[in-house]
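K.L.:
have a look at this prediction, sequence included:
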Amino acid sequence: MYKTQMEAAKKGILTPEMKRVAEKEFMNPDILMERVAKGEIAIPANINHKSLMAEGVGNGLSTKVNVNLGISRDCPDVDKELEKVKKAIDMKVEAIMDLSSFGKTEEFRKKLIAMSTAMIGTVPVYDAIGFYDKELKDITSDEFLEVVRKHAKDGVDFVTIHAGMNREAMEVFKRNKRLTNIVSRGGSLMYAWMELNNAENPFYERYDELLDICEEYDLTLSLGDALRPGCTKDATDAAQIKELITLGELTLRAWERNVQVMIEGPGHMAIDEIEANVKLQKRLCHGAPFYVLGPLVTDIAPGYDHITSAIGGAIAASAGVDFLCYVTPAEHLRLPDLEDMKEGIIATKIAAHAADIAKKVPYARDWDDKMSKARADIDWETMFSLAIDEEKARRYRKESTPEHEDTCTMCGKMCSMRTMKKIMSGEDLNILRD
């Protein structure tokens, strides 16, 4: 009947995944199906990911949050990363990207896919060096594609593929000097491979074969921004825009094959450039869902980049970005631990929710209205239950207990909520008296 969600939508078939997304997002199923058919909404759902609770990314839907995990040479502990997976799922993230680059990558990926209700993404080029136990230069074009097939067969829902950095884009990059060169890990690996072998990017050169794999497993392409800016100075430069133009062309080719696409974006970027970048991406990439890392709006805050990212993410998502990749306090410093991950998720969820209010996502504001009523009523239990981080809210109140239950230690009996509640209900106001 159909191979991919996009093909089903074009044929007017409402899949179980579409039904779930429509119900969750309070969207008319016919409108959802129309937008999936156009490519404005992607539902990453590999046919082999059996535990998946499908999510939609794109036009008119709530802003989704991704968490990066994975083992590395310095931190190869599979069980420790699986603890993070469990926590991320408990915190209801919509996506987890496995960025494993060393060690038991296949073991971790298969366990992750088996247990995860969230959609799973990978960057296959990260896995290639360890999988083949070869130096980068010696990996063949065939082998790069075979790793993608392996990930697809395992059940990965979307893959980051840096197909837009072709030889033309490399020349533009070389002619336009940057402060931080190429900061994308996958992008730098592909650039190095192309230079070392004096060859074209295999994912660009053999794009149709890549689409064959995607179509077979309903694998969504997340077209990576190999030339994204790694500092605010490099943002919106010639190399970034050249790659974006190519990604738009590759998007149309994928849609012709009924392969779903998301476009990845910057990166580091000054606040005043964010909205224009979102509009440019949406125009050049024909309304495809936009997935950004940050953007980080300043380069001076190692240890606090979850904040710099949340600022940029809220602005980007309110301007039309559909999917935010979290950034943790450990960004630029080390592999995040469990607490770093939690702080990154919370910061990114705040950014996503703030944007959803601005985007008029159905019922997004209701959460805030319920919290505001609980504050007006001085209903602490309801406030805690509605908090984005209930544990922290409860802990903060417990650590500084007020003399009177209907106050906190900031304002005491001068609390404005307490004052107005008493006066508006006709009660006497006692601030100094017991």
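P.N.:
It's in.

K.L.:
hey, let's count contacts and neighbours off CA atoms from now on
P.N.:
Will do.

K.L.:
quick one, helices of the stretch 1-150 of the chain?
P.N.:
Along the stretch 1-150 of the chain, counting by DSSP state H, counting those that start in this stretch, helices occupy 5-10, 16-25, 29-38, 78-90, 105-115, 124-132, 141-154.

K.L.:
buried residues in the longest one, which are they?
P.N.:
Pointing back at helix 141-154 there. By 16 or more other CA atoms under 10 Å, the buried positions in helix 141-154 come out as 143-149, 151-154.

K.L.:
same question for the fourth one.
P.N.:
By 16+ other CA under 10 Å, the buried positions in helix 78-90 come out as 78, 81-82, 84-85, 87-89.

K.L.:
what of the third one?
P.N.:
For helix 29-38, the buried set under the neighbour-count rule, 16+ other CA under 10 Å, comprises 29-30, 32-38.

K.L.:
which elements pack onto it?
P.N.:
helix 5-10, helix 16-25, strand 41-42 (3 or more CA pairs under 8 Å, 6 or more residues apart in numbering; DSSP states H and E).

K.L.:
swap the cut-off to 7 Å and go again
P.N.:
Packed against helix 29-38, as judged by 3 or more CA pairs under 7 Å, 6 or more residues apart in numbering; DSSP states H and E, are the following elements: helix 5-10, helix 16-25.

K.L.:
pasting the second one now:
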Amino acid sequence: ENPFYEAFDDILEICAAHDVALSLGDGLRPGCLYDATDEAQLSELRVLGELTLRAWEKNVQVMIEGPGHIPLNQIEYNMKIERELCHGAPFYVLGPLPTDIGAGYDHITSAIGGTMAAFYGASMLCYVTPKEHLGLPNANDVREGIVAHKIAAHAADVALGKAGAIERDHAMSDARYAFDWNRQFELSLDPERARELHDESLPQESFKKAEFCSMCGPKFCAYKISKNLMKEKNVK
């Protein structure tokens, strides 16, 4: 019943002529944990693998869409079976969501699964918003979803030892130790939000040079206490 499937060879001819890459979707991906990694999902993945080879024969690039709703203990397998059945074609995942009860917070649910998926080989994360399963997202929902998945992708890059990934984290540690608040905002994945939350309790510009935040205050900041102790002992 899928006209794109029936006319796939014709579509490939058009894509090859215009250098268009294809995203091969998975209409049978699991929409809940009940259906995770079932035979319908895997059968479709085999078909996507066949379509991948047909596309490559026509010199058309493809990427494969993945699940979906997958419990944490099945995410590694899903990444590996895609590489096997789809011949190493790039895999992008919708989350995956490792629980079905995160309504209103599914950007977090998705980022949890997405971190594992990226660590085990997903090529791209498709962001999910807080409005997922509840309604059409607005601009702020989209923003929150994108930031959550940037965090997930970066966490996976750090764990995988991707070149340059952890340097940003090290720079943040240095900025925190130096109480360089503006530098901390710049290094954050969402600088605007970081600055906004800091300024809720310490809005004056002078606090951008303060050696504390509102969490521990000037007397109990661990960084400040540590720096003072090292100064006393002349430790650099």
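P.N.:
Now that the structure is in, tell me what you want to look at. Computed from a predicted structure; not experimentally measured.

K.L.:
give me the TM-score for these two chains.
P.N.:
The TM-score (TM-score structural alignment, normalised by the length of the second structure) is 0.93; 229 aligned residues with a CA RMSD of 1.7 Å.

K.L.:
still on that earlier bit, how about the helices and strands packed on helix 29-38 of the first structure in CSV, adding distance to residue 125 of the first structure and mean neighbour count?
P.N.:
CSV is the format used below for these (distance: least, CA to CA, whole Å; neighbours: other CA atoms under 10 Å):
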stretch, distance to residue 125 of the first structure, mean neighbour count
helix 5-10, 25, 24
helix 16-25, 29, 17
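
K.L.:
do you know which of the ones you listed lies nearest residue 225 of the first structure?
P.N.:
helix 5-10 (23.2 Å; CA to CA).

K.L.:
which bit of the second structure covers the closest one?
P.N.:
Aligned by TM-score structural alignment, helix 5-10 of the first structure corresponds to no residues of the second structure.

K.L.:
what do you get for stretch 97-109 of the first structure?
P.N.:
On the basis of TM-score structural alignment, stretch 97-109 of the first structure is assigned to no residues in the second structure.

K.L.:
pull up the distance across that stretch, start to finish.
P.N.:
Distance between the boundary residues of stretch 97-109 of the first structure (CA to CA, to the nearest Å) amounts to 10 Å.

K.L.:
what does stretch 265-278 of the first structure give?
P.N.:
9 Å.

K.L.:
please name whichever of the helices of the stretch 1-150 of the first structure is nearest to residue 413 of the first structure.
P.N.:
For those, distance to residue 413 of the first structure was read as CA to CA. The smallest value, 37.3 Å, belongs to helix 78-90.

K.L.:
what number of residues lie near residue 272 of the first structure?
P.N.:
Close neighbours of residue 272 of the first structure, defined as other CA atoms under 10 Å, add up to 11.

K.L.:
let me fix that, I meant to ask about residue 172 of the second structure.
P.N.:
Neighbour tally, residue 172 of the second structure, other CA under 10 Å: 20.

K.L.:
do residue 172 of the first structure as well
P.N.:
One way to gauge burial is a neighbour count; for residue 172 of the first structure, by other CA under 10 Å, it gives 17.

K.L.:
excluding covalently adjacent residues, which one is nearest to it?
P.N.:
residue 239 (5.6 Å; CA to CA, 6 or more residues apart in numbering).

K.L.:
SS state for the one you found?
P.N.:
For residue 239 of the first structure, the reduced secondary structure class is helix; criterion used: DSSP: H, G, I helix; E, B strand; the rest coil.

K.L.:
check contacts around it.
P.N.:
Neighbouring residues of residue 239 of the first structure by CA atoms under 7 Å, 6 or more residues apart in numbering: 169, 172-173, 227.

K.L.:
widest-spaced pair of those residues?
P.N.:
Of all pairs drawn from the contacts of residue 239 of the first structure, the one with the largest separation by CA to CA is 172 and 227; the distance is 10.4 Å.

K.L.:
quick check: buried residues in the longest helix along the second structure?
P.N.:
With secondary structure taken from DSSP state H, the second structure has its longest helix at helix 139-160. For helix 139-160 of the second structure, the neighbour count (16+ other CA under 10 Å) marks 141-142, 144-158 as buried.

K.L.:
tell me the residues of the first structure aligned with that helix.
P.N.:
The counterpart of helix 139-160 of the second structure in the first structure, using TM-score structural alignment, spans residues 338-359.

K.L.:
now the residue lying closest to residue 157 of the second structure once chain neighbours are set aside: how far from residue 154 of the second structure?
P.N.:
In this structure, residue 157 of the second structure finds its nearest non-sequential neighbour in residue 165, 6.1 Å apart by CA to CA, 6+ apart. For residue 165 of the second structure, the distance to residue 154 of the second structure equals 7 Å [CA to CA].

K.L.:
what do you get for residue 109 of the second structure?
P.N.:
Here the criterion is CA to CA. By it, residue 109 of the second structure lies 16 Å from residue 154 of the second structure.

K.L.:
cool, and residue 99 of the second structure?
P.N.:
Residue 99 of the second structure sits 22 Å away from residue 154 of the second structure when distances are taken as CA to CA.

K.L.:
and residue 302 of the first structure, how many neighbours?
P.N.:
Applying the criterion other CA under 10 Å, we find 15 residues in the vicinity of residue 302 of the first structure.

K.L.:
mind checking what it lines up with in the second structure?
P.N.:
For residue 302 of the first structure, the residue aligned by TM-score structural alignment is residue 103.

K.L.:
contact partners for its match?
P.N.:
By CA under 7 Å, 6+ apart, residue 103 of the second structure lies in contact with residue 133.

K.L.:
again with the one 5 residues further on
P.N.:
If a contact means CA under 7 Å, 6+ apart, then residue 108 of the second structure has residue 148 as its contacts.

K.L.:
8 Å instead?
P.N.:
Under the criterion of CA atoms under 8 Å, 6 or more residues apart in numbering, the neighbours of residue 108 of the second structure are 130, 148.

K.L.:
which strand or helix spans it?
P.N.:
Counting by DSSP states H and E, the element that carries residue 108 of the second structure is helix 106-119.

K.L.:
that helix vs the first structure, average distance?
P.N.:
Mean deviation of helix 106-119 of the second structure from its aligned counterpart in the first structure after superposition (mean CA distance after the TM-score superposition for the first structure): 0.4 Å.

K.L.:
identify the residue of the second structure aligned to residue 236 of the first structure.
P.N.:
With TM-score structural alignment as the matching criterion, the partner of residue 236 of the first structure in the second structure is residue 37.

K.L.:
doesn't its match belong to a helix?
P.N.:
No: following the definition three-state DSSP, residue 37 of the second structure is coil and is not counted among the residues of a helix.
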